[in-house]
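1. Provided below for reference: sequence and predicted model.
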Amino acid sequence: MLIHPWDAATDDTEWRHWLTIHDFGQLAVNGLPGEPPHVQPLHFTYDAGRGEHGEVVTHLARPHPIWPALETSPLVLLSVVDDHAFIPGPWQAAPGTPPEHGTATSFYAAVQLRCRAQVVDDPAAKADLLNRQLAHFQPEGGSARVAVGEVPYGRMLAGIRGLRLDVVDVRAKFKFAGHRPAGTQERIAAGLERRGGPGDRAARDQLRRRSGV
């Protein structure tokens, strides 16, 4: 992923906070020799307080075909992309130039976590992992706590395998016209607000947050 200086995260706090809100991504795992990579969409929980760059926890079904490849090559990439919107060329035209000379582009936020994966099969460790996920996704409660041998989830633990992903490197990009003049940024923000399509509000908010327009 190419990251220009004006698209880079301002600091680790920016991408760490973004991951606490954007918790659905794609896990890419190297395939076995002669096979393409496995790419699995999934929900995950990011914990910034564990390890130098944080830890991700998730789980998948035990029959999943990803396991042999993951155990052969535990270095994986978790890719998260959101807040995306198409920006028409005229919105980006430089001051004093015809609108039709503007160049269209895409806005998006993206964080790529390079991780070393650890498969979790111990029932108690899996229960702990699932409780961490429930605490994130259902903080209001509404589900029983996962415990080995206890209803309703204890008997289901055998059907899954847990994943701990130790984050070893991070690439974060927030592509929201950071190198454009303030007047152009204001024009883009107004265009996004006026258009109001899927993703436009999130992209507009990112533009305003990073540029201050």
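-> Yes, it's here.
2. Please make it C-alpha for all contacts and neighbour counts, starting now.
-> Will do.
3. for the residue nearest the centre of the chain, helix, strand, or coil?
-> Centroid-nearest residue in the chain, with Cα atoms, centre = their mean: residue 80, separated by 2.5 Å. What DSSP: H, G, I helix; E, B strand; the rest coil gives for residue 80 is strand.
4. and it, what is it in contact with?
-> With contacts defined as Cα atoms under 8 Å, 6 or more residues apart in numbering, the neighbours of residue 80 are 22-26, 110-112.
5. One more: residue 101?
-> Residue 101 makes contact with 89-90, 93, according to Cα under 8 Å, 6+ apart.
6. A strand includes residue 69, no?
-> No. Counting by three-state DSSP, residue 69 is not found in a strand; it is helix.
7. how about the helices in the chain?
-> For the chain, applying DSSP state H gives helices covering 12-21, 66-72, 123-137, 182-195, 200-211.
8. Tabulate the ones you listed (CSV), appending mean neighbour count and distance to residue 153.
-> Listed next are the helices of the chain as CSV, based on neighbours: other Cα atoms under 10 Å; distance: least, Cα to Cα, whole Å:
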stretch, mean neighbour count, distance to residue 153
helix 12-21, 15, 25
helix 66-72, 16, 22
helix 123-137, 18, 9
helix 182-195, 17, 45
helix 200-211, 19, 36
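9. Second structure follows, compare the two:
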Amino acid sequence: MLVHPWDAPRDGTWQRWLAAHDFGQLAVNGAPGEPPHVQPLHFAYDAERGEAVTHLARPNPLWPAVEASPNVLLSVVDDYAFVPGPWQAEPGDPPEHGVPTSLYAAVQLRCRAHLVDDPAEKAELLNRQVCHFQPEGGSARAAVGEAPYGRLLSGIRGLRLEVTEVRTKFKYAGKRSQAVRDRISDGLATRAHPRDAGARTHIRRTGTPAP
């Protein structure tokens, strides 16, 4: 992923953004001659431990690939929007000379994958995920040999994704003039496509490429 200086987020931005974006795609190297495996999944990111945790069904074809090549990539993209060319034309230039572009936020976590097969460790991993996604409670805790989840532990494998490198990009017209950013912001507000509001929140941070 190419990251220009004007698309790099400020310190702490990507952690706050990632805390609210816990669904992504896990990419794992395929066998020689085969494409990568790409698995959509929910995950819980733990900044203090420097890892993300998740689980998948035991029959998932991803497992042999992870065992063969545990260096994986967790990719999260959101708040994206298409910007028509006229919105990007600088003042004094013909609108039709504006260049269409994409706005988006992206975080890529390069990770070392650790498989979790011990039943007690899987239960602990599941409880961490439930606490993340259901902080209000309402679900029983997973425990080996105990209802309702104990009998289901054998059907899954857990993953601890130890983060070894982070690449981030918040592409929101950071090199454009304030007049262009204002025009894009107004255009997003008027168009009101599903992710336009999120993109507009980023671009309204005057003079910065990200929140």
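-> Perfect, thanks for sending it. Please read these numbers as outputs of a predicted model, since none were measured by experiment.
10. ok, of the contacts of residue 101 of structure 1, which come out buried?
-> Buried members of the contacts of residue 101 of structure 1, counted by 16 or more other Cα atoms under 10 Å: 90, 93.
11. With distance to residue 171 of structure 1 as added columns, please give the contacts of residue 101 of structure 1 in TSV.
-> Below are the contacts of residue 101 of structure 1 laid out as TSV (distance: Cα to Cα, whole Å):
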residue	distance to residue 171 of structure 1
89	27
90	30
93	29
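12. Which stretch of structure 1 lines up against stretch 154-161 of structure 2?
-> Aligned by TM-score structural alignment, stretch 154-161 of structure 2 corresponds to residues 158-165 of structure 1.
13. And the strands in structure 2?
-> Along structure 2, counting by DSSP state E, strands occupy 23-28, 37-42, 44-46, 51-57, 71-83, 101-116, 156-171.
14. So which of the ones you listed is nearest residue 177 of structure 2?
-> strand 156-171 (14.3 Å; Cα to Cα).
15. mean deviation of that closest one from structure 1?
-> Per the superposition on structure 1, strand 156-171 of structure 2 and its aligned residues are separated by 0.3 Å on average (mean Cα distance after the TM-score superposition for structure 1).
16. so that strand versus strand 51-57, what angle?
-> 130 degrees (axes from the mean of the first three to the mean of the last three Cα atoms, to 10 degrees).
17. Off-centre distance for strand 156-171 of structure 2?
-> 9 Å (Cα atoms, centre = their mean, to the nearest Å).
18. what do you get for stretch 61-73 of structure 1?
-> 21 Å.
19. whereabouts in structure 2 does it align?
-> Aligned by TM-score structural alignment, stretch 61-73 of structure 1 falls on residues 57-69 of structure 2.
20. Stretch 134-148 of structure 1 now?
-> Aligning stretch 134-148 of structure 1 against structure 2 (TM-score structural alignment) gives residues 130-144.
21. which of the residues in that stretch are buried?
-> For stretch 130-144 of structure 2, using 16+ other Cα under 10 Å, the buried residues are 130, 132, 141-144.
22. what about that stretch, start to end distance?
-> 16 Å (Cα to Cα, to the nearest Å).
23. now do the same end-to-end measure for stretch 3-20 of structure 2.
-> End to end - Cα to Cα - stretch 3-20 of structure 2 spans 22 Å.
24. hang on, the earlier thing: who's in contact with the match of stretch 134-148 of structure 1?
-> Counting by Cα under 8 Å, 6+ apart, residues outside stretch 130-144 of structure 2 touching it are 44, 119-120, 123-124, 126-127, 148-151, 153.
25. cool, stretch 20-37 of structure 2 as well?
-> 38-45, 62, 65-66, 69-78.
26. Go through the helices of structure 1 and name the closest to residue 104 of structure 1.
-> Nearest to residue 104 of structure 1, of all the helices of structure 1, is helix 182-195, at 11.3 Å by Cα to Cα.
27. Off-centre distance for the closest one?
-> The answer for helix 182-195 of structure 1 is 26 Å, by Cα atoms, centre = their mean.
28. before we move on, back to that, narrow the contacts of stretch 20-37 of structure 2 to just the buried residues.
-> 38-39, 42-45, 62, 65-66, 70-78.
29. What separation do you get for residue 112 of structure 1 and residue 90 of structure 1?
-> Distance of residue 112 of structure 1 to residue 90 of structure 1, computed by Cα to Cα: 31 Å.
30. again, but for residue 57 of structure 1
-> From residue 57 of structure 1 to residue 90 of structure 1 the distance is 43 Å (Cα to Cα).
31. tell me the residue furthest from the middle of structure 1?
-> residue 96 (37.9 Å).
32. What is the aligned counterpart of that residue in structure 2?
-> Under TM-score structural alignment, residue 96 of structure 1 pairs with residue 92 in structure 2.
33. Excluding chain neighbours, what is closest to residue 111 of structure 2?
-> Excluding the flanking residues, the one nearest residue 111 of structure 2 by Cα to Cα, 6 or more residues apart in numbering is residue 163, at 4.3 Å.
34. I'd guessed that neighbour sits against residue 108; true?
-> No. Residue 163 of structure 2 lies out of contact with residue 108 (Cα atoms under 8 Å); the separation is 9.9 Å.
35. Between those two, tell me which one has more neighbours.
-> residue 163 (23 against 20; other Cα atoms under 10 Å).
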